[in-house]
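Asker: Need the 3D shape of this:
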Amino acid sequence: MRSGYRKTLALALASLTLVAAPQTAVANAAAENLAKIEARNMGKIDAARLNKLVISASPQAAGDVVFSRDWLASQPKPSGNSEFKCLAEALYFEARGETVKGQFAVAEVISNRVKSARFPDSYCGVINQGTGRKYQCQFTYTCDGHAEVIAEPRAYAQVSKVARAALDGRAPEITDGATFYHTTAVRPSWARKFTRTARYGVHLFYRRGVQTASN
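Answerer: Modelled structure (predicted):
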């Protein structure tokens, strides 16, 4: 950014010089010299640093993650322990049809629960909380009475990469501390008691706290 400032300053000085003095050979030479100096300075900017600045300015990018299917496709096949498998499975059944950003948001809710004293302290624990009591669990797919069959391998491969990035801490925070979510297809009563923090695709995200008119 300092180079940009120098460039702006150089152009301003050159403009002032040309306005305040007649168009002489000396003035023209001074302006040309300033332009050459700036050109050399711009060439010294590190390409990696410049690329990082451009990426960070994008609303669809943060940290190591870019919220796109192309980015996910470029990532290596992920692997991991039971925590990884639990999160990948949850994303498959809860958000495989969601946007990439929406999938990361669902992963973040689960991660926020793991960090909260109100919920179990592991991904598998959070995801399977209440499992065994039909429709009394936290994640419906674990207690709806249907077999958990992964019938779309391509969708599972994608959410697995989301799960790996989330577990590795590579994903930015995008839900403002949400620990709850639901789809736009339902209107649970608890949603009126909490503060909505975000919406991605067909998912609405909430954190504990009273909903206000400004939210």
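
Asker: From now on I want contacts and neighbour counts done on CA atoms only, so please keep to that.
Answerer: OK.

Asker: Helices along the protein, start to end?
Answerer: 2-20, 25-43, 47-57, 69-73, 82-95, 100-115, 123-127, 153-167 (DSSP state H).

Asker: One more, please, to line up against the first structure:
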Amino acid sequence: MSSKLNKASAIAVAAMMTTILLSANGSGAAAESLVPVAVPQEPTPEIQPAQIEPQVQQVPSAEPDVADSLAELVAAQPHPEALSSELNCLAGAIYFEAKGESLAGQLAVGRVVVARSKSGRFPGSYCGVVFQPSQFSFVRGGALPYIKKQSIDWKEAVAIAQIAHEGTWRSPVEGALFFHASRVSPGWRLQRLARVDNHIFYR
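Answerer: Down below sits the predicted model:
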């Protein structure tokens, strides 16, 4: 009887130990000691050669210089039969101040007129800026002098005026509000930006 009891006790103890061990495997402490198991990934579909679109990479060309690019933009401008009074004033300022200069120099002059009209410190129109007393030496009696409107210089000034008005090309002295001919030294206490052709520009 006692051997049967001992055998039954041993079975009971073994069953209890199995229960304890199984419950420990589910606890947090046991989870820390478990070896991580790799989670199966979704298989990546294979790309067949027919599905790949060929990509053609452009060979970079040499950067065009600024003058050439601005020249192309000037050439692309329309040639209106008649200009609005505002564009006429802007083109007139470019023509009388900078004709014969580089396109960048003409644009710099035009952008000064545009910047002044938007600054709140000068009249709010191109004609107001151009005809403001004691600002532009070419103005005579509140009017523009005679312009040869069939000339290349005028056609170029009109194209630059359109570019300056639309803001499609940055001036080399963008934001300038003042300029004077390089041959004079007015002694202005302003921030000098740069010299472009025959003018020195300030903010």
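
Asker: winner for burial among the helices of structure 1?
Answerer: helix 100-115 (a mean of 23; mean count of other Cα atoms under 10 Å).

Asker: Does that one pack against any helices or strands, and if so which?
Answerer: Secondary-structure packing of helix 100-115 of structure 1 (3 or more Cα pairs under 8 Å, 6 or more residues apart in numbering; DSSP states H and E): helix 82-95, helix 123-127, helix 153-167, strand 180-183, strand 195-200.

Asker: Provide the aligned range in structure 2 for it.
Answerer: Taken onto structure 2 by TM-score structural alignment, helix 100-115 of structure 1 occupies residues 103-118 there.

Asker: and the matching stretch, how far out from the chain's middle?
Answerer: Relative to the chain's own centre, stretch 103-118 of structure 2 is displaced by 20 Å; criterion: Cα atoms, centre = their mean, to the nearest Å.

Asker: so how much does that stretch differ from structure 1 once superposed?
Answerer: By mean Cα distance after the TM-score superposition for structure 1, the fitted stretch 103-118 of structure 2 averages 0.6 Å away from its aligned residues in structure 1.

Asker: Next, the contact list for residue 6 of structure 2, please.
Answerer: By Cα atoms under 8 Å, 6 or more residues apart in numbering, no residues touch residue 6 of structure 2.

Asker: Now it: which helix or strand?
Answerer: helix 2-25 (DSSP states H and E).

Asker: buried residues in that helix?
Answerer: Residues of helix 2-25 of structure 2 include none that count as buried (16 or more other Cα atoms under 10 Å).

Asker: quick one: it to chain centroid distance?
Answerer: On Cα atoms, centre = their mean, the centre of helix 2-25 of structure 2 falls 79 Å from that of its chain.

Asker: ditto for stretch 120-140 of structure 1
Answerer: Taking mean C-alpha positions (Cα atoms, centre = their mean), stretch 120-140 of structure 1 and its chain are 25 Å apart.

Asker: Quick one: end-to-end length of that stretch, please.
Answerer: Separation of the first and last residues of stretch 120-140 of structure 1 by Cα to Cα, to the nearest Å is 17 Å.

Asker: Quick check: closest non-adjacent residue to the most centrally placed residue in structure 1.
Answerer: Nearest to the mean C-alpha position of structure 1, by Cα atoms, centre = their mean, lies residue 172 at 4.5 Å. Nearest non-adjacent residue to residue 172 of structure 1, counting by Cα to Cα, 6 or more residues apart in numbering: residue 62, 5.9 Å away.

Asker: Could you pull up the contacting residues of the one you found?
Answerer: Here residue 62 of structure 1 is in contact with 55, 56, 171, 172 (Cα under 8 Å, 6+ apart).

Asker: All set, thanks.
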